[in-house]
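Q: fold the following.
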Amino acid sequence: MKIMVKKCRFFFFILSLLSVITISLHYYLSNLAKSAVVTSSAQSKYEEIILQHLSELGPEYYKRKSKKVFFNNSFFDVVHFDGTHDLKHIWNYANSAIAKSRLYKRDNLSLIIHAMKTAKITKADYYTKGTQFKLNLTLEGDQSVVFKPRWYKLDRIFNGAVYSGRDRFQAEILSFYLSALLDKPMVPISVERTILFDEILQVATPIVHQTTVQKNSTLCLYGHCLYCVKNDPICPENGKLQGAVIFNMNDIQLKRYASPWKRVYNKNQKAKWEQDDNYCESVKKKVTKRLLHEMVDIAIFDFLLQNGDRHTYELYHQEIVWLDNGKGLGNPYTHHIDILAPLYQCCSYRPDLINRLKELSGGALTENLKKILELRQLITEEHFNALENRLLLIFATLEYCKYKTKIKH
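A: Model prediction:
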């Protein structure tokens, strides 16, 4: 009798487990069904196959695999400067932590974050690299940071091309924490900061003052860049500018190269990678396997964020530095699978990042990101859901690669 009871309990346990898995599958797939996978005519055959593999994903991709703590206290410690913290020392420590395979150490990270958020601004100039409005702020202690302002409401949705619109400052901040979560600390430290407009003007260079303009009785800045125009300035709200403050790596030299998977930015033209089924073979002849894997890693990262504007890459000690992530978070309801072209065309990758992604399945990805107060305040629930949906599409692409490799052999 006892054996029968145990068997019944075990039977009902299995039924309950299957029910939970079924509900989870339904939840993820129903969410994904509400989203649109954006295809191009050139890449649609890959995307159709990946979607087929998505529909056939096994339950192992939906289950929580790990209870591991990914963010340590260095991300959460509350810091109060009490006069014992020497800003010069903090900046020296932050710059000395930059090395091969990392742009920061987790030790004392909260101290650096707090300093970036609160240190007095001693100079304000324009940051002229790139094509969009950016300020180069010097903080007390002689540390340079790049300031990308907020142009849009946090829930603004962009339709059309994946690179539509100006940079979204919150994408830079999410990129920093996401890279840390993926154990790829190759995004510069990026934090939210709200700055008094007068605080900028008081220490601004002549060129900044020369680019002020009145709009609706408010003094604004129109910038000094390729796409900066006088009739479309950035204006403070209630005398303040909100944006992302990005640690500027003062002393390191980066080598810039054109991405093999760059877009042509013309809807009537296609890049070679969008037309050639064997494109990856030509890339393999030009780059090392290590660099190819670097490009696959950053493609996966960009796909999660939907940053389809990676037209160049920059190397530091043969590692790609994950810079300029502001074009992410454009539309939580669309997924441009062609961002994953380096992965599905080459089907060659390092296991480290893939294993970390698997550890973050079953909701662990966004659960961990939501532990960061700043992200809960800046990232909408729709974008968090989109991250989970795109993770499943990455897993489907890996399944396609397994199938492709099996067919070849």
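Q: hey, let's count contacts and neighbours off CA atoms from now on
A: Will do.
Q: pretty sure residue 244 sits in a strand.
A: Yes - Residue 244 forms part of a strand when assessed by DSSP: H, G, I helix; E, B strand; the rest coil.
Q: spatially nearest residue to it (excluding sequence neighbours)?
A: residue 192 (4.7 Å; CA to CA, 6 or more residues apart in numbering).
Q: from residue 378, how far out is the one you found?
A: Look at residue 192 and residue 378: by CA to CA, to the nearest Å, they are 9 Å apart.
Q: between these two, which contacts overlap?
A: Common contacts of residue 192 and residue 378 (CA atoms under 8 Å, 6 or more residues apart in numbering): residue 170.
Q: between the two, who's got more neighbours?
A: For residue 192 and residue 378, the more surrounded residue by other CA atoms under 10 Å is residue 192, and the numbers stand at 23 against 17.
Q: ok, that one - contacts?
A: By CA under 8 Å, 6+ apart, the contact set of residue 192 is 117, 170, 173, 242, 243, 244, 245, 374.
Q: make a markdown table out of those residues and add distance to residue 390 and neighbour count.
A: Conversion of the contacts of residue 192 to a markdown table gives the following (distance: CA to CA, whole Å; neighbours: other CA atoms under 10 Å):
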| residue | distance to residue 390 | neighbour count |
| --- | --- | --- |
| 117 | 31 | 18 |
| 170 | 18 | 27 |
| 173 | 19 | 26 |
| 242 | 28 | 19 |
| 243 | 26 | 23 |
| 244 | 24 | 25 |
| 245 | 27 | 28 |
| 374 | 22 | 15 |
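Q: please give me the structure for this one as well, since I'd like to look at both together:
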Amino acid sequence: MAANKRTIGIIVALVILVCVVAGANLYFMYYLNVEEAPHVSSTRALENMIRQKIRELHPVYLNRNPRLFMYRNKLLKNYKPAPYENATVLWDIANWWPQENEIYPIYDTSMAQLLQTLRLEPITKVTNLAKGTQLKLLVRLANKQKVIFKPQWYEREAVIEGTVYAGKDRHTAEVYAFYLGAVLDLRWTPIVVGRVVNLKTDIYDRGDSELKNSMTITETENGTEQYCLFGRCHYCNEEETVCGDEQNNIEGVLI
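A: I've put the predicted structure just below:
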């Protein structure tokens, strides 16, 4: 009898748990799809809206911390690109940075040099990174460091209609998250820099056969070749490609 009561209790607890989880999922799915925000026609309109909200803040939130300029100058010095000599040594240092509650330290003179290596080190090998829902590539730099490349899909002024998860990843969001995390002392986001790569010389010529099969090459009206990429991922398909400019250059981020 006691065993039966225990079994019934476990079943009831599991049913309650399933109901709670299902209810929470439905709740968040509903509120993620509810469009309560006003329509924004451009990024400039969004900036004006943010400025208006700032002006409406209580005066106490507008008082500057007297140590603002000290912290600002330290941060600017820490993240301003700096020349480097040995990229391998810099990445060896960076590999010691991650801790339980941070990916990189608040201040380290190596950071400025490390960011410069991401911008300048030659690309030696590229492969598809099929995991996940978004197009991204696994890139190996000359110092054998592996990084992730995400391409630009939209113009900077483009406004994506729909839910918060509509459209492709905005590559600049990765950069904003990195620097915002540094400013707010929430250093949990990966190190990121913006970089322009060439889809022919940097990607296609350095890619393996699988990567090349996930790219298209078409001849333009002026007789030049245009290289485009659709990659391998959960939502990647040949109908949605990302292409470079007339010289096959494309902006993106290295993570």
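Q: before we move on, back to that, map the residue nearest to residue 244 of structure 1 onto structure 2.
A: Matched by TM-score structural alignment, residue 192 of structure 1 corresponds to residue 194 in structure 2.
Q: so where does that match fall, helix or strand?
A: Using DSSP states H and E, residue 194 of structure 2 falls within strand 193-198.
Q: what's the mean deviation for that strand versus structure 1?
A: Compared with structure 1 after fitting, strand 193-198 of structure 2 has a mean deviation of 0.8 Å; criterion: mean CA distance after the TM-score superposition for structure 1.
Q: need the next SSE after that strand, C-terminal direction.
A: Following strand 193-198 of structure 2 in sequence order, the next helix or strand is helix 209-213 (DSSP H and E).
Q: touching whatever helix or strand comes next after that following helix from outside, list them.
A: Once the chain leaves helix 209-213 of structure 2, the next helix or strand it forms, by DSSP H and E, is strand 215-219. Residues outside strand 215-219 of structure 2 that contact it (CA under 8 Å, 6+ apart) are 204, 225, 226, 227, 228, 229, 230, 231.
Q: could you work out the most separated pair of the residues you listed?
A: Farthest-apart pair in the contacts of strand 215-219 of structure 2 is 225 and 231; separation 18.5 Å (CA to CA).
Q: more neighbours, those two?
A: Neighbours per residue, other CA under 10 Å: of residue 225 of structure 2 and residue 231, the larger number sits with residue 231, 27 against 16.
Q: what residue in structure 1 is paired with the more buried one?
A: Under the alignment defined by TM-score structural alignment, residue 231 of structure 2 is paired with residue 223 of structure 1.
Q: could you pull out the strands for structure 1?
A: Counting by DSSP state E, structure 1 has strands at residues 36-38, 121-126, 135-139, 143-149, 190-196, 212-215, 218-221, 240-247, 255-258, 312-316, 319-321, 334-336.
Q: onto which residues of structure 2 does the last one map?
A: Read that as strand 334-336 of structure 1. Under TM-score structural alignment, strand 334-336 of structure 1 has no counterpart anywhere in structure 2.
Q: do the fourth one as well
A: With the alignment judged by TM-score structural alignment, the segment of structure 2 matched to strand 143-149 of structure 1 spans residues 145-151.
Q: now that stretch, how far from the chain's geometric center?
A: Here stretch 145-151 of structure 2 is found 10 Å from its chain centre; the criterion is CA atoms, centre = their mean, to the nearest Å.
Q: now do the buried residues in it.
A: Of the residues in stretch 145-151 of structure 2, 146, 147, 148, 149, 150, 151 count as buried by neighbour count, 16 or more other CA atoms under 10 Å.
Q: cool, and stretch 381-400 of structure 1?
A: Neighbour-count burial for stretch 381-400 of structure 1, with 16+ other CA under 10 Å as criterion, is recorded at 383-400.
Q: same question for stretch 402-409 of structure 1.
A: For stretch 402-409 of structure 1, using 16+ other CA under 10 Å, no residue counts as buried.
Q: before we move on, what about stretch 63-80 of structure 1?
A: Judged by neighbour count (16+ other CA under 10 Å), stretch 63-80 of structure 1 contains these buried residues: 63, 71, 74, 75.
Q: return the subset of these lying in helices.
A: When helices are assigned by DSSP state H, not one member of the buried residues of stretch 63-80 of structure 1 lies inside them.
Q: which members of those are the farthest-apart pair?
A: 63 and 74 (28.2 Å).
Q: rebuild the buried residues of stretch 63-80 of structure 1 as CSV, extending it with distance to residue 188 of structure 1.
A: Supplementary listing: these in CSV, determined by distance: CA to CA, whole Å:
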residue, distance to residue 188 of structure 1
63, 32
71, 17
74, 16
75, 14
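Q: can you give me the helices for the stretch 1-150 of structure 2?
A: Using DSSP state H, counting those that start in this stretch, the helices found in the stretch 1-150 of structure 2 span residues 2-33, 43-55, 68-79, 87-94, 110-120.
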